[in-house]
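Chemist: fold the following for me, if possible:
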Amino acid sequence: MAVFGLIDGNSFYASCESAFAPSLRGRALVVLSNNDGCVIARSAEAKERGVAMGEPWHLVRERRDAADLDWRSSNYSLYGDMSRRMYDILVSRVPRVEPYSIDEMFLDLRDVAADLPAFCRALREEVRRVAKIPTCIGIGPSKTIAKLANKLAKDRLELGGVCDLRDPLEREAVYPDLPVSMVWGIGGRTAETLHRMGVRSIADLVAMDSRKVRDTMTVVGARVQAELRGVSCLPISMMAPPRKGITVSRAFSRPVSEWGELRETLAAYATRAAEKLRQAGLQATGMTVFLHTPPFGKGEWYSNRNSARIEATSDTLALIGEALRLLRPIWRPGLSYAKTGVMLLDLVDEASQPANLFPTREPARSKRIMGALDAINARFGRDTIRPLAAGIERPWKARAMRLSPRYTTRIDEILVAASYRPISPAGRTRP
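Modeler: Coordinates of the predicted model:
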């Protein structure tokens, strides 16, 4: 019989920040989006203050109760590495682990332990001790039930961070009190449709005729209902689904009107997109470049994009050249732009890509150069070496006024322990 667990980092971004800054623990803390614009993560204390996800920071900080509200700029290098550390702990204890998001991972708990709740409590403690991340774990016979149990483990403190819904009688007891919108895979519009049909609780959905569910919610809804009934339809996947595209885009810290600066920003984004391509072992065969002026500015609103097929590549220099070629026709002088970006499309596996009989660049030479570039940046930090087209000073770069150190990925930002010299009983410092 299948048994799934879902482990989820509590207030993950905020927990990553407080893991290396004990002064933040127990305080109301929010993490802001790129350019320090909106709230994208909140500690439990900030949630209690009523700070909402997506709320603009300039409105939050004007509140009367915001005087002692701590905030940090988003530090994705730190969060990604903390997620990796969490994963490493889990794979050492559980046979199969499937990352679902940066802070959520499904666990295959079949035959792991006779007392699963006790095992999961010990697993939570090990993640907390080693990775410094508080978590909750939900257990169930299907992924959907495990995810539901995880939500209950977060909401109900008396459960101690672990909720086990393997027993059908336990599910029958809780389903009537849980809204159907709480189910993984049921969004706002679907929930509204179900409400109009009189289906408000999870118990109502489970009791609904299966054919009616399929007619209303297609095969996806039928699968959700089966999962809620305890029938596993979604096995643990050991391979991530292939990426269909990569997008790199940022809002500028200030309006950009000069062609040179706009070209520099797009070159920087193409550089980052190329890095992501090579990390995934992929090549792009299509590209879209877009830009727009401030949507709420006083000047003229302008938005445009340009797309093209390109020769399959993950070469940074080649992708920069293609991006700038697509940008030039849609750039309009005299306008101040707020954002631009690059989308790499129609991705193909590099290993299975047939050789081009008439390549525009030498593949072997490109591979050696990109390999050396990635190796240096992996050792000494991203952007240690980058194309000159991507800029040096980068005055357009997004604001990050309170960016915490990248404690785990940059040697020059690692925590340093202060030297300690014990005091002798006579009051003199020992040599």
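
Chemist: make it CA atoms for all contacts and neighbour counts henceforth
Modeler: Noted.

Chemist: verify the stated contact: Val256 with Tyr337.
Modeler: Yes. Using C-alpha atoms under 8 Å, Val256 is in contact with Tyr337, at 5.0 Å.

Chemist: what are the ranges of the strands in the stretch 1-150 of the chain?
Modeler: Taking DSSP state E, counting those that start in this stretch, the strands of the stretch 1-150 of the chain run over residues 4-9, 29-32, 39-42, 70-73, 97-99, 104-108, 135-140.

Chemist: nearest to Val174, out of those?
Modeler: strand 135-140 (13.4 Å; C-alpha to C-alpha).

Chemist: the closest one packs against which elements?
Modeler: With contacts taken as 3 or more C-alpha pairs under 8 Å, 6 or more residues apart in numbering; DSSP states H and E, strand 135-140 sits against strand 4-9, helix 116-131, helix 143-155, strand 162-164.

Chemist: I have a second one here; can you model it like the first so I can compare?
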Amino acid sequence: MKTRLWKDVKMPVGVGIAPSKTLAKLANHAAKKIPKCQGVCVLDEPHKWEWLLRRTPVTGIWGIAKRLGRRLADLQIYSAWDLAIANPKIVRRASNVNLERTIEELNGRACLALEEVPPAKKQIYCTRSFGKKATELQPCLEAVSLYASRAAEKLRAQRHIALAMHVFMHTSPFEPNFHSVSNMARLPYPTDDTREIVALARAEIARLYRPGHAFMKAGIGLVEVADKRFYQHDLLHGGQSERSVKLMETLDTINRSQGKGAVILGAQGISKPWAMRQKYKSPEYTTRWDELPVVR
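Modeler: Purely as a prediction, here's the structure:
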């Protein structure tokens, strides 16, 4: 697997194999950090993962951060091996059932299921800093229209609908008179229609905007989303129309086949002087003809 990826796309990867998800993550880390592994670490026997656990701090385990690490230190647990041999019931009192499962995982007993498909996001945010500070309302409207459109695309990709939105923008926190505004708003009905989402985002930004400030960042978040297959609509409103659904499907199909941004809403603007500068962005060697490496 490692050799094939390097041969075909020149992508360096580390491969970790173990009987549980937590041990596999540790094996993957070891594959990258221990030169003798040469990019592949297999923990298939207890003495192998014991050797690694003894040399791994407890905060190096997936799901254990510094705060929890300090609580475990009070129980004389400093390394991953200390946690693996600890009494699960006693350790659970310092945290929750997830830590008890982690102990089982460190001993080679799988308790956490592998996710072949990532779970749907419960919130979808799209935020960016401006390449040029916005001192007028129009650039703010254009920027938030773009961000709302992208959030709507992600929403449709996971087959969800949005019920509420969070809109915000602020000036530079490193300059005097820092100014930040935000608001929560509900959509007129649960929808994944870009037009409805953009319209609400623009209305909120127009309401929040105050002249005399140089805004450097804005964003929107779809903070209340639901699976469109199981959502029960209001008795007096059947949700978005079938025509709207087909229009959004057509929009996504064109943008997938012709490239991102092939079809956009006019509200996003054309010149976009506020767009991120991205001077140091890595070249897109595999997706753009004009960025292919040149041999001289």
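
Chemist: mind putting the helices and strands packed on strand 135-140 of structure 1 in a markdown table, mean neighbour count and distance to Ser18 of structure 1 included?
Modeler: Listed next are those as a markdown table, based on neighbours: other C-alpha atoms under 10 Å; distance: least, C-alpha to C-alpha, whole Å:
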| stretch | mean neighbour count | distance to Ser18 of structure 1 |
| --- | --- | --- |
| strand 4-9 | 27 | 13 |
| helix 116-131 | 17 | 12 |
| helix 143-155 | 24 | 19 |
| strand 162-164 | 26 | 23 |
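
Chemist: possible to save the ones you listed as CSV with distance to Thr265 of structure 1?
Modeler: Output for those, formatted as CSV (distance: least, C-alpha to C-alpha, whole Å):
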stretch, distance to Thr265 of structure 1
strand 4-9, 34
helix 116-131, 35
helix 143-155, 40
strand 162-164, 46
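
Chemist: between those, which one is closest to Glu45 of structure 1.
Modeler: Taking these one by one with C-alpha to C-alpha, helix 143-155 is closest: 14.1 Å.

Chemist: what's the matching range in structure 1 for stretch 27-35 of structure 2?
Modeler: The alignment of stretch 27-35 of structure 2 onto structure 1 (TM-score structural alignment) spans residues 149-157.

Chemist: next one: stretch 203-211 of structure 2
Modeler: Going by TM-score structural alignment: stretch 203-211 of structure 2 matches residues 325-333.

Chemist: how far away from the center of its chain is that stretch?
Modeler: 31 Å (C-alpha atoms, centre = their mean, to the nearest Å).

Chemist: and it, which residues are buried?
Modeler: For stretch 325-333 of structure 1, a neighbour-count test (16 or more other C-alpha atoms under 10 Å) marks Leu326, Leu327, Ile330, Trp331 as buried.

Chemist: repeat for stretch 66-84 of structure 2
Modeler: Gly69, Leu72, Ile77, Tyr78, Ser79, Ala80, Trp81, Asp82, Leu83, Ala84.

Chemist: just checking, which of those belong to helices?
Modeler: By the criterion of DSSP state H, membership of the buried residues of stretch 66-84 of structure 2 in helices covers Gly69, Leu72, Ala80, Trp81, Asp82, Leu83, Ala84.

Chemist: quick one: contacts for the counterpart of Gly63 of structure 2 in structure 1?
Modeler: Under the alignment by TM-score structural alignment, Gly63 of structure 2 pairs with Gly185 in structure 1. Counting by C-alpha atoms under 8 Å, 6 or more residues apart in numbering, Gly185 of structure 1 makes contact with Val224.

Chemist: measure Gly185 of structure 1 to Leu205 of structure 1 for me?
Modeler: 13 Å (C-alpha to C-alpha, to the nearest Å).

Chemist: trace Glu172 of structure 1 over to structure 2, please.
Modeler: Checking TM-score structural alignment: Glu172 of structure 1 goes with Glu50.

Chemist: ok but its match is inside a strand, no?
Modeler: No. Glu50 of structure 2 is assigned helix when assessed by DSSP: H, G, I helix; E, B strand; the rest coil, not a strand.

Chemist: could you tell me where stretch 143-163 of structure 2 falls in structure 1?
Modeler: So stretch 143-163 of structure 2 sits over residues 265-285 in structure 1, by TM-score structural alignment.

Chemist: and that stretch, what's buried?
Modeler: 265-278, 282-285.

Chemist: contacting residues around that stretch?
Modeler: By C-alpha under 8 Å, 6+ apart, stretch 265-285 of structure 1 touches 246-249, 309-317, 319-320, 323-324, 340-342, 344-351, 374, 386-387, 389-391, 394, 396.

Chemist: can you give me the helices in structure 1?
Modeler: For structure 1, the helices defined by DSSP H occupy 12-19, 44-48, 57-60, 76-91, 116-131, 143-155, 168-174, 188-196, 202-207, 210-228, 259-279, 316-330, 363-380.

Chemist: which ones among the contacts of stretch 265-285 of structure 1 map onto strands?
Modeler: Under the assignment DSSP state E, those contribute 246-249, 309-313, 340-342, 344-349 to strands.

Chemist: just the buried ones from those?
Modeler: Members of those classed as buried by 16+ other C-alpha under 10 Å are 246-249, 310, 312-313, 340-342, 344-349.

Chemist: ok so, going back, which one of the helices and strands packed on strand 135-140 of structure 1 lies closest to Leu78 of structure 1?
Modeler: helix 116-131 (12.0 Å).

Chemist: on that earlier part again, tally of neighbours for the match of Glu172 of structure 1?
Modeler: Glu50 of structure 2 has 17 neighbours, counted by other C-alpha atoms under 10 Å.

Chemist: please apply the same query to the one 4 residues further on.
Modeler: Arg54 of structure 2 has 16 neighbouring residues, counting by other C-alpha under 10 Å.

Chemist: try the one 4 residues further on
Modeler: Val58 of structure 2 is flanked by 26 other residues according to other C-alpha under 10 Å.

Chemist: how far away is it from Ala84 of structure 2?
Modeler: Distance, Val58 of structure 2 to Ala84 of structure 2, using C-alpha to C-alpha: 10 Å.

Chemist: spit out the residues that contact these two alike.
Modeler: Shared contacts of Val58 of structure 2 and Ala84, counting by C-alpha under 8 Å, 6+ apart, come down to nothing at all.
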